[in-house]
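K.L.:
Quick one, fold the following:
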Amino acid sequence: MPQNQKKSIWIISFLFIAFIIGMMFLGIKFTANHTAVAPENSNIIGGGFQLISPAGSIVNDGIFRGKWMLMYFGATRCPHNQCRKDLIKMGEIINHLENKASQLVPIFISFDSNYDTPSRLMLSMKTYNDKIIALTGGELALRDISILYHVSIKKAPINSDISLVEPYDQFILMDPEGKYRTSIQTGTETHRIVETLESIIH
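P.N.:
Predicted coordinates for the structure are as follows:
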């Protein structure tokens, strides 16, 4: 092979390797400096759903249009009775809203459909405010709504046979058009939650 041709091949190979190394360096630098930023559009939380009521009927999100939705995700049995405490608080919130309560629908979605069958859900909800609408669904339906509303489904093992659903620690408020408005920590004092809702609901 002529000397000039060998030299050309060597130069091309060197430039190619330099190009690859340079791209790798830029990629590492970009990754190190890049910070993920949540989209400004808050409507990424929320979406359509189709679940089952305690009466066994199919309920979709469309029937709540025109009303604010205060949503809570958990189960009728949770570690440390947290779901019970949160559902009692949800009922108290509705009672304290007074006139504005008619503009809001409190919705409880159980992620423990194996235990919270429609009949058991109906029985359990009798101990809470009767304005709370309880819903559950099959595994796929619950998985879909957990993704849409950014709510993770976590279970805490009690023993080898039983795992209890850990409730989501926020109430999610959706506006009358089904768009996300805000989230409120369930541990917030009842009167402060009521004040927040009264300032938003018109």
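
K.L.:
For the rest of this, base every contact and every neighbour count on C-alpha atoms.
P.N.:
Fine.

K.L.:
Next, the residues that contact stretch 92-111 from outside, please.
P.N.:
By C-alpha atoms under 8 Å, 6 or more residues apart in numbering, the surrounding residues in contact with stretch 92-111 are 64, 67-76, 87, 90, 116, 129, 131-137, 142, 153, 165, 190-191, 193-194, 198, 201-202.

K.L.:
Tell me the buried residues in that stretch?
P.N.:
Buried positions in stretch 92-111, judged by neighbour count with 16 or more other C-alpha atoms under 10 Å: 92-94, 97, 101, 104-111.

K.L.:
buried sites along the helix or strand residue 123 falls within?
P.N.:
Taking DSSP states H and E as the criterion, residue 123 maps to helix 118-124. Neighbour counts over helix 118-124 (16+ other C-alpha under 10 Å) mark 118, 121, 122, 124 as buried.

K.L.:
next structured bit after the longest helix anywhere in the chain?
P.N.:
As assigned by DSSP state H, the longest helix anywhere in the chain is helix 3-33. Later in the chain than helix 3-33, the nearest helix or strand by DSSP H and E is strand 50-52.

K.L.:
Would you do the same for the sequence below? I want to compare the two.
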Amino acid sequence: METQHERRKRISNRIIWGVLAVAAVLAGVGFQLASHGGPGLLVQSNGNEVGGSFRLDSLGESTVTEGDFHGTWVLVWFFDTNCPEDRCQPVLKSMEHAYQALHAQGVRVSPLAVSLDPFDENEALRNYVIPVAPHVMPFTGTPNMIKAMTAEYHAPDQKEGDHYVPAPRIVIMDPSARYAGTIDATGDADALIARLRQLSKR
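P.N.:
Predicted structure coming up:
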């Protein structure tokens, strides 16, 4: 005959297994929603007109989010490594010059170059970006994340020949992760520096 202690133990075990089963189902549903539920579940605007949250992979294969850059002015620009060097590398250089100019004044800046091609290899990204812009941080993301980010950051997500169309503008987020403005991605370092100085003095 089952004792009261054994009965309580049996009921407790059933409750534990029930909770674990529910947690597994919820985790599976969450994964499916995040993978297939649309951009709104991957990137949140957080009240911003342009920009918002993200989850990207660095060259070191660690994951970063917008929270990792709080306290700095964030520059976000989209490109890919098949972009002709004379078209895209001037933009990377201007982001590098902006970083150096403001860093010398004590203004913290985080320039991010996000690949529109989710299959860009880390080595290709490193070789494309670092030699011309060592302080610009290249990132990749899953296809769904890139699609969600381009929608939130108002960047194109279309190909032109063998490469993606680079974003025509650089998005600027302030140290509180609020949208501050944009600037044409022309590769004009002086214009980018002036724009950041203007925004940082508001």
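
K.L.:
what TM-score comes out when they're superposed?
P.N.:
The TM-score (TM-score structural alignment, normalised by the length of the first structure) is 0.70; 156 aligned residues with a C-alpha RMSD of 2.1 Å.

K.L.:
so where is the longest helix of the first structure in the second structure?
P.N.:
Using TM-score structural alignment, helix 3-33 of the first structure corresponds to no residues of the second structure.

K.L.:
From residue 181 of the second structure, how far off is residue 115 of the second structure?
P.N.:
As judged by C-alpha to C-alpha, to the nearest Å, residue 115 of the second structure and residue 181 of the second structure stand 21 Å apart.

K.L.:
With residue 174 of the second structure instead?
P.N.:
To residue 181 of the second structure, residue 174 of the second structure is 9 Å away according to C-alpha to C-alpha.

K.L.:
repeat for residue 85 of the second structure
P.N.:
Relative to residue 181 of the second structure, residue 85 of the second structure is positioned 26 Å away (C-alpha to C-alpha).

K.L.:
So for the two, which residue has more residues nearby?
P.N.:
Per other C-alpha atoms under 10 Å, whichever of residue 85 of the second structure and residue 181 has more neighbours is residue 181, with 18 against 12.

K.L.:
Count the residues that sit near residue 17 of the first structure.
P.N.:
By the criterion of other C-alpha under 10 Å, residue 17 of the first structure has 12 neighbours.

K.L.:
I'd like to know how far it sits from residue 4 of the first structure.
P.N.:
20 Å.

K.L.:
All the strands of the second structure, residue numbers only.
P.N.:
All strands of the second structure, identified by DSSP state E, fall at 55-58, 63-65, 73-79, 109-115, 137-140, 159-160, 163-164, 169-173, 179-184.

K.L.:
got those strands as CSV, with distance to residue 16 of the second structure columns?
P.N.:
Putting the strands of the second structure into CSV (distance: least, C-alpha to C-alpha, whole Å) gives the following:
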stretch, distance to residue 16 of the second structure
strand 55-58, 33
strand 63-65, 32
strand 73-79, 45
strand 109-115, 43
strand 137-140, 39
strand 159-160, 51
strand 163-164, 50
strand 169-173, 45
strand 179-184, 45
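
K.L.:
helices or strands next to the helix ranked longest in the second structure in the packing?
P.N.:
In the second structure, taking DSSP H as the definition, the longest helix is helix 4-36. The criterion is 3 or more C-alpha pairs under 8 Å, 6 or more residues apart in numbering; DSSP states H and E, and there are no helices or strands that helix 4-36 of the second structure contacts.

K.L.:
Recalculate using a threshold of 10 Å.
P.N.:
helix 143-152 (3 or more C-alpha pairs under 10 Å, 6 or more residues apart in numbering; DSSP states H and E).
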